[in-house]
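*Asks:* Any chance you can model this:
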Amino acid sequence: MIRTVESEPHASPPVLAAYSYCEAVTGRQARNFAYGIRLLPTPQRRAMSALYAFSRRVDDIGDGALAQDVKVARLEETRAVLTRIREDGIDDDDTDPVAVALSHAAGHFPIPLGGLDELIDGVLMDVHGETYETWDDLKVYCRCVAGAIGRLSLGVFGTEPGARGVDRAPEYADTLGLALQLTNILRDVREDAVGGRTYLPADDLAKFGCSAGFSGPRPPEGSDFVGLVHFEVRRARALFAEGYRLLPMLDRRSGACVAAMAGIYRRLLDRIERDPEAVLRGRVSLPGREKAYVAVRGLSGLDARYVTRRTVRRRA
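*Replies:* Next up is the predicted model:
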C-alpha cells in the first residue's frame, strides 16, 4: 500500500464544503482522534475526517435511544450508502455531506471501504446485545469496531517505499486498533455496565471474581478488581508493542499522527493501571495540555523511538 497521493486532490466547492462539515464533526466529537489527525497534510486530514464522520454516524445509531429494529434498519441504510460509493460514487451535489466527502476521499486514496462494513457489523453486535466468553471472542468485536479503523486509516496514510516488512502493515494497524479498543473498554467499564453492556470476557471476569458486574463506584464484594484491570492492562500493552511496529513503515507526519493517537491512549492506560478503581468512580481522561504534549512528541518522533527501543529490549 505505497503512498501515491503527493499533492492535494482537486475538490469542487461542494466537496470542500462537505470536507469542512466532516472536519467540524471531528473537531466537536473526536476527543482524542482530532489531536492526531491535525498533524497530517490537508488531503490526508480531510480524508481522515470523512472516515471519522461516517464512523461517528454508525456509532451514534448504535448508541442512540431508538428501538432495536429501527437501529438495524438505519445501519443497513448506512451500509447502502457504502454500496453506492463503491459502485457508482456520490455526486458532488448530493445532500449528504459525509457521503460526498467519503466518496471523494475513496476516489483519491486506496481506502478499503469494506472496513466500514466491518464497523457496521460490530455495531450490530452491540445492538443485539452480544457478550463475549473469551478474549478470542472479544477480539472479533474489537477487530470490527477498531482494527478495521486502523486498516482504513492505513489506506489514507500509505506506506513508505522500501519499508521493511511492509506486507504486515495492515496486521500491525489492526493490532494497534485492538490496543486502543481494549483501553476504551477498561476506561468505560462502569459506563457500559450502567448501559447494560459488558465487554470484558466472561472468563476473565470469573477468574477475578467480577462476574457480578460494575454498576456501582466500588468493585463487586470479594472480587480482585485490581488484579483484573492489571491483567487486561498487560494484554493491552502487548498489543501496543506489536502495533507500534507499524510506525517505521509510515512517513514522518503519518507516523506522528499514529504516535499521537496511540500515545494518548497509552498514557490513559498508565493512569488506569496506577488507580484501577478510578474507572468505577468516573471517566478517566487526559487534560488537553497533556494531549497536546503527546502530539508534539509524536511529531518529533520521540514517542515512536521510545516505544521501538522498549519493544526491541523486551524481544531481546
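*Asks:* CA only for contacts and neighbour counts going forward, please
*Replies:* Noted.
*Asks:* Let me see the contact set for the spatially most central residue of the chain.
*Replies:* Central residue of the chain (Cα atoms, centre = their mean): Ala146, 4.4 Å from the mean position. Ala146 makes contact with Leu119, Asp174, Gly177, Leu178, Leu180, Gln181, according to Cα atoms under 8 Å, 6 or more residues apart in numbering.
*Asks:* which SS class is it?
*Replies:* helix (DSSP: H, G, I helix; E, B strand; the rest coil).
*Asks:* For it, give its distance to Val70.
*Replies:* Going from Ala146 to Val70 by Cα to Cα, to the nearest Å gives 24 Å.
*Asks:* Could you do Ala47 as well?
*Replies:* From Ala47 to Val70 the distance is 29 Å (Cα to Cα).
*Asks:* higher neighbour count, these two?
*Replies:* Under the criterion of other Cα atoms under 10 Å, the comparison of Ala47 against Val70 puts Ala47 first, with 28 against 12.
*Asks:* looking at it, that one is touching Val100, isn't it?
*Replies:* No - the criterion here is Cα atoms under 8 Å, and Ala47 misses it with Val100 at 11.1 Å.
*Asks:* quick one more, to check against the first:
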Amino acid sequence: MTAVVVPPRAAAGELDAAGITSPALRDAYARCRALNAEHGRTYFLATRLLTPAQRPAIHALYGFARMADDVVDAPGAAGLDEVVARLEEVRARMRVALSGEHVLDDEPVVAALAHTVERYGIDHRYLEDFMDSMAMDLTVTEYATFDDLAGYVHGSAAVIGLQVLPVLGTVVPRAEAEPSAAALGVAFQITNFLRDVAEDLDRGRIYLPMDELAAFDVDRELLLWCRAHARTDPRVRRALAHLVARTRATYRRADDGILLLDPVSRPCVRTASVLYGGILDEIVAADYDVFSHRVVVGKARRAAVAGPGLLRAVAARNRPRRRT
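*Replies:* I've put the predicted structure just below:
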C-alpha cells in the first residue's frame, strides 16, 4: 500500500470544486497533479487557466501518459523484453481499471485515469491507441514518410487532444471539434520532435520523416555527426526550417477550432498553443541549434503569455456558459 499524499491547498481546492471526495481518489489525483507540475511546465501552466473543477481530469490524463512514457523512455538497465513486459503490465492494469472491476491500490495514477474516463465518457479506444504508439517506440527507430509517422502520432498525440476534449467542453457537437483537437495534439508533438532531435538520437530514434530530411541531403549519419559535434550542419538547418514552417501550418489549422470550445476553456488552449508555438520561434532564434542545448521558452515570455490568458479565463468564467 502506498503512502497517502496530502494534497496542497491549491490541489485540495481543485478536488473540492470537481466534487472528488473519496480520500483514495483525492490521493490519486494529487499524484497526477504532482507529475504534471514536475514534468509538464508549459502544459501545467496552461492548465492553471482552466476552471478548478476541470483541472483534476486534465492532470489524470497527463499523469497516465507520463507514466507510460516513462516506462519506454526511462527503462534504466532493463532489457527490451523486460520493458515490453512492463508496458504490457501498464496496459493490463489500465484495462482492469477501465472495466470497472476494481482499481489496484498501488496504482493511484490508473485509478485517477479510470475515474476521469468514466466521468467524461472518454472513448477507451483512445487509450488503447496511445498504448499502441508507446509500444512502437520499443521497436521502431525511424519513419520513412509523414504518412508512416502519422500512425504513430495519431496514438501519441492526436488522441491526447481527443481525450481532453470532453473535459474542455464544446459549443458545437463534439464531433465537429475533434479534427482541430487532434491537429493541435499533432502540432504539439511535432514541435517536441523538432526540439528534442538530439535527445531522441541518444535513444536511437528519429521522429522526423526520412524522406523530408533526404530532400535536403540529410540522413541519420549526418544527424549523428551534428549531435556528436554539437553543431547544426547547413543542410540540417534547411531541413529544420522546412519542418518548422510545416508545423506552423498545423497550428494554424488547429487554431480554427479554439472557438468551438467552451469559452471557459479557450484561454487555456490558446495559451498552450501560443507557448508551444513559441518553442518553434526559439528554435528559429537559435538558428536551428537543437544539438548543443535544449531550446525552451523563457519564464518572461511564459508569464507574458499566461498573464493575459488568466484575465481572459476569469472573464469567461463570469459569463453564462453554454456547453455541448
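*Asks:* ok, back up a step: alignment lookup: the residue nearest to the centre of the first structure to the second structure.
*Replies:* Structural correspondence for Ala146 of the first structure with respect to the second structure (TM-score structural alignment): Ala157.
*Asks:* Chain neighbours aside, what residue packs nearest to that match?
*Replies:* Leaving aside its chain neighbours, Ala157 of the second structure sits nearest to Gly185 (4.8 Å; criterion: Cα to Cα, 6 or more residues apart in numbering).
*Asks:* what about that neighbour, distance to Ala315 of the second structure?
*Replies:* Note on Gly185 of the second structure: its distance to Ala315 of the second structure, by Cα to Cα, is 26 Å.
*Asks:* Then Leu35 of the second structure?
*Replies:* From Leu35 of the second structure over to Ala315 of the second structure (counting by Cα to Cα), the distance is 29 Å.
*Asks:* which one of the two has more residues nearby?
*Replies:* Comparing Leu35 of the second structure with Ala315 by other Cα under 10 Å, the one with more neighbours is Leu35, at 20 against 13.
*Asks:* Could you say which helix or strand holds the more buried one?
*Replies:* For Leu35 of the second structure, the element it lies in under DSSP states H and E is helix 23-39.
*Asks:* What is the aligned counterpart of Arg252 of the first structure in the second structure?
*Replies:* Under the alignment (TM-score structural alignment), Arg252 of the first structure pairs with Pro263 in the second structure.
*Asks:* which bit of the first structure covers stretch 278-294 of the second structure?
*Replies:* Taking TM-score structural alignment, stretch 278-294 of the second structure hits residues 267-283 over in the first structure.
*Asks:* what does the matching stretch contact?
*Replies:* For stretch 267-283 of the first structure, the surrounding residues in contact (Cα under 8 Å, 6+ apart) are 183, 186-190, 214, 216-219, 225-226, 229-230, 233, 284-286.
*Asks:* now the end-to-end length of that stretch.
*Replies:* Stretch 267-283 of the first structure has its terminal residues 14 Å apart, counting by Cα to Cα.
*Asks:* In the stretch 1-150 of the first structure, mark out all the helices, start to finish.
*Replies:* 13-29, 33-37, 42-63, 68-87, 97-108, 114-127, 135-142, 148-157 (DSSP state H, counting those that start in this stretch).
*Asks:* Would you mind giving these as TSV with distance to Met261 of the first structure added?
*Replies:* Shown next, in TSV, are the helices of the stretch 1-150 of the first structure (distance: least, Cα to Cα, whole Å):
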stretch	distance to Met261 of the first structure
helix 13-29	14
helix 33-37	5
helix 42-63	13
helix 68-87	26
helix 97-108	21
helix 114-127	19
helix 135-142	17
helix 148-157	11
